[in-house]
Every structure is written in structure tokens, then in C-alpha cells.
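Novice: Only the shape, not the letters, is given here:
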């Protein structure tokens, strides 16, 4: 099959775009408003975009509490969404009343970062503490501004639980089994690990 995204006339019961661009790691974003209210939300448009310095990005289809909080404070955390926290991660995607804590609703511990004033998930195997470096709206081919907002943050500190490390000091992905979003309502985890060496 073939179709143009101008019309999106694919004839399928569901849009396949997000299923094709997958698996997508989940950015489980912790933020705190200027008034001190904690927020936790999962974003499947997320990834690392630089290693030196370490920079991550997540994108929101429209303005949500996470974006508002980060605009106010300039900081946020990224929590590793592992298979054992899948149900809690999913619970934090619920639409709660403004100011109601997703940490409390999902039964998760909210811990304040060491270098940033933003909450992170105490149960997470790994956490990135980030400072905002920029927010942008992706443009269209016509130069219009989309409703999406891309949030970039430089990682200034990292937490890793000791039990998540192997004997040779690697993050044990077989144990952690990081969650990723597929299309539709589907998820997968990174528990099926194999190694390949890049050819010279």
C-alpha cells in the first residue's frame, strides 16, 4: 500500500505512523510548579539527542502541566520506566485535576533531585536530572507552527540504583527491562538483549 500524508487516506482502522516509528523510549518526566506542586507524566516522543554534553528531548502534542512547570522553573527529571513499574507509569498518564499529584495517585515516592528542584520517582532504577536548554515548536513544510512543543534539557546529574548494575559496571537491561511504546495501545520492554560489535 501507499498513501500521502496530505490526505492520510490509508484506509486502515488506525493511523500506522506511530507504529512504524517504534519502539520509542518513554520519557517519564517529573516536574514541579513554581507553587511547589509535583507532576509526573510519560511521553513517548522522547530520546537522547546529544552525548557531549548529554542532552535529552521530549515532545508534547499540546501544552500540558509538564511544559508549564518546566517553563516556570527551568528544571525537570527523566525517570527510567522499567517493566516492574509499567502499571504505575500507565497510571500517571491519567488526566487528573490540575494540581493533583500523579506520584500520589500511582503510589510512587516523590524525591527531590540533588541538583535540581524537581521530583523524581524514588523506585526508578535510573534518573536523569535536567536543566532546560530550550523549547521549540516544530515547523511544517509551509512554515506554520505546529501545536507540539519540543523540550530540550541538559543532563546535570544521574542516579543509578546499585542493583541495576552488572558485575562489570553496565546498566543491566535484562533486569531493568526498560519500557518502550509501540503503536496503538502496545508496549514492549528491552528484556530481550543481544550484543553486536560495530564493524571496523
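Specialist: Structure's in. What do you need? Bear in mind the structure is a predicted one, so any value in this text is a computation, not a measurement. Residues are numbered from 1 along each chain as shown.

Novice: For the rest of this, base every contact and every neighbour count on C-alpha atoms.
Specialist: Fine.

Novice: what's the residue positioned nearest the centre of the chain in contact with, if anything?
Specialist: Residue closest to the average C-alpha location in the chain (Cα atoms, centre = their mean): residue 27, at 0.7 Å. Taking Cα atoms under 8 Å, 6 or more residues apart in numbering as the contact definition, residue 27 lies against 42, 43, 44, 45, 46, 47, 58, 78, 79, 80, 81.

Novice: For the residues you listed, could you give me CSV that also reports neighbour count?
Specialist: Shown next, in CSV, are those (neighbours: other Cα atoms under 10 Å):
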residue, neighbour count
42, 24
43, 18
44, 20
45, 19
46, 22
47, 17
58, 24
78, 30
79, 27
80, 26
81, 29
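
Novice: Out of those residues, which sit inside strands?
Specialist: In strands, judged by DSSP state E, the following of these are found: 42, 43, 46, 47, 58, 78, 79, 80.

Novice: Excluding chain neighbours, what is closest to the fifth one?
Specialist: Residue nearest to residue 58 in three dimensions, not counting chain neighbours: residue 46, with 4.2 Å by Cα to Cα, 6 or more residues apart in numbering.

Novice: Put this next to the first one:
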């Protein structure tokens, strides 16, 4: 099967594009509006961009009426957003926070997770999540789409502080994915969970970067 997505209707009953780029990390992002409303929403179009300095991005498609997502506006207005790691135990709360709530209502109140607060800004964080990144807003790139929903705002942020629950680490200092079970997005309404891992080393030993760490491709 081959097709041009710009000119041919998707031949699959569900989006071929979204079903083939998997799994996608879920960024459960908390933010705060200029007038103090605390927001919490999941984004599966999220990625780490570089490590020096640690930099991330998320892409938020607009509402059908063209409005931008609250998380985008909040990051721009306050200069901050927080990444909370989405895990198996938190999956139902993550799913509920994908809902569009009335103005002035906080997802934190809707799902009942515990608030804790960032150190560098007055932003809320999900206390039950084992990992948090306090991200300073850098910039937004607007990607025009073929529809209002297809239009996206890509937000870039620099990670200024990292919080990791000590209980989420293995004895050798790695994130214990088998225990905390991070979740990720597949196509349409399907998700997966990271419950196992394996190790591979680049032939020849890889390349040591400027900070003395082994650099692996990809």
C-alpha cells in the first residue's frame, strides 16, 4: 500500500500516519494561567530535543474553532510549564485530563490528584507522578494546517530543574521502568505501557561526548 496523504483519502479505517509512529511519549503538562487557573493536560506529540542544555518540545493542535490550547497560552504568558511523567497507575487521571473543561475549572480538581508546587515558579505538579521537569518557555512555532484542528503550535522549553522520586530508581541509578510502567500513545484510542527493556551497545564502544558520557545514536 502506498498513498499521498495530501491528495488521497486515508485507505485505512483509522489514521495510517498516527498508527505508524509508535509509541509516542505522553507529556502530562501542568501550567497556570495568568489569572491563576491551574491546568493539567496530556500531549502525545512530545519529545526530547537535546541534552546540553536539556530541551524539550510539545506540539498542540488547535481546537475546532481555532482557539489555541490553554497549555500553550499559559506557557507563553507565565514563561513556564511542567512535565509530569504519566504512568500506568495514573492512566485514568491522564485520560480524564484530556477533556475540554469550562473556563475557570481546573483539571486538578476534576481528577483529584495531589498538588505539589514547583520551586522556580508557582506552577502545580502532580505529586503522584515519579518525575517532574520544570521547563522554562523558550518559543512557539506555528504550523499551519489544512484545517483548524490540523493547525499546531509547537512549544519549546528548557528544563531548568528535574525532580525524581528516589523510589523510582533502580540500585544502579536508572529509572525503574518495570516498576513505574510509563504509558505511551499508539494510534487512535490505543495506548501501551513500558514494562520491559533490553540493552544494546554500539559496535566499537560508541562515542564519548564532551561531558564524558557515552553517546549512543538515535
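Specialist: Good, I have the coordinates. Predicted model, so just to flag it, every value in this text is computed and none were measured.

Novice: After superposition, what is the TM-score?
Specialist: The TM-score (TM-score structural alignment, normalised by the length of structure 1) is 0.93; 195 aligned residues with a Cα RMSD of 1.3 Å.

Novice: before we move on, the earlier item: what is the most widely separated pair among the ones in strands among the contacts of residue 27 of structure 1?
Specialist: By the measure Cα to Cα, 58 and 80 form the most distant pair in these, at 13.6 Å.

Novice: before we move on, what SS does residue 167 of structure 2 have?
Specialist: Assigned with DSSP: H, G, I helix; E, B strand; the rest coil, residue 167 of structure 2 falls in the helix class.

Novice: try residue 89 of structure 2
Specialist: When the structure is reduced to helix, strand and coil (three-state DSSP), residue 89 of structure 2 reads as helix.

Novice: which residues does it contact?
Specialist: If you count contacts by Cα under 8 Å, 6+ apart, residue 89 of structure 2 has them with residue 180.

Novice: That one -> structure 1?
Specialist: Taking TM-score structural alignment, residue 89 of structure 2 has residue 84 as its aligned residue in structure 1.

Novice: Distance check, that match against residue 178 of structure 1.
Specialist: For residue 84 of structure 1, the distance to residue 178 of structure 1 (Cα to Cα, to the nearest Å) stands at 9 Å.

Novice: Just the element for the residue of structure 2 sitting at the aligned position of residue 153 of structure 1, please.
Specialist: When structure 2 is aligned by TM-score structural alignment, the residue opposite residue 153 of structure 1 is residue 157. Secondary-structure element containing residue 157 of structure 2, defined by DSSP states H and E: strand 152-164.

Novice: just checking, what packs against that strand?
Specialist: strand 54-61, strand 131-143 (3 or more Cα pairs under 8 Å, 6 or more residues apart in numbering; DSSP states H and E).

Novice: and the angle from that strand to strand 54-61?
Specialist: 140 degrees (axes from the mean of the first three to the mean of the last three Cα atoms, to 10 degrees).

Novice: Next, the angle strand 131-143 makes with strand 152-164 of structure 2.
Specialist: Between strand 152-164 of structure 2 and strand 131-143, the angle formed by their directions is 170 degrees, by the same axes, to 10 degrees.

Novice: Touching strand 152-164 of structure 2 from outside, list them.
Specialist: Under Cα under 8 Å, 6+ apart, the answer for strand 152-164 of structure 2 is 53-62, 68, 72, 130-145.

Novice: measure the match of residue 89 of structure 2 to residue 90 of structure 1 for me?
Specialist: Between residue 84 of structure 1 and residue 90 of structure 1 the distance, using Cα to Cα, works out to 12 Å.

Novice: tell me, how many neighbours does residue 87 of structure 2 end up with?
Specialist: Other residues near residue 87 of structure 2 come to 25 when the count uses other Cα atoms under 10 Å.

Novice: who touches the closest residue to it other than its chain neighbours in this structure?
Specialist: Of all residues not flanking residue 87 of structure 2 in the chain, residue 182 sits nearest, at 4.1 Å (Cα to Cα, 6+ apart). Taking Cα under 8 Å, 6+ apart as the contact definition, residue 182 of structure 2 lies against 85, 86, 87, 88, 193, 194, 195.

Novice: All set now, cheers.
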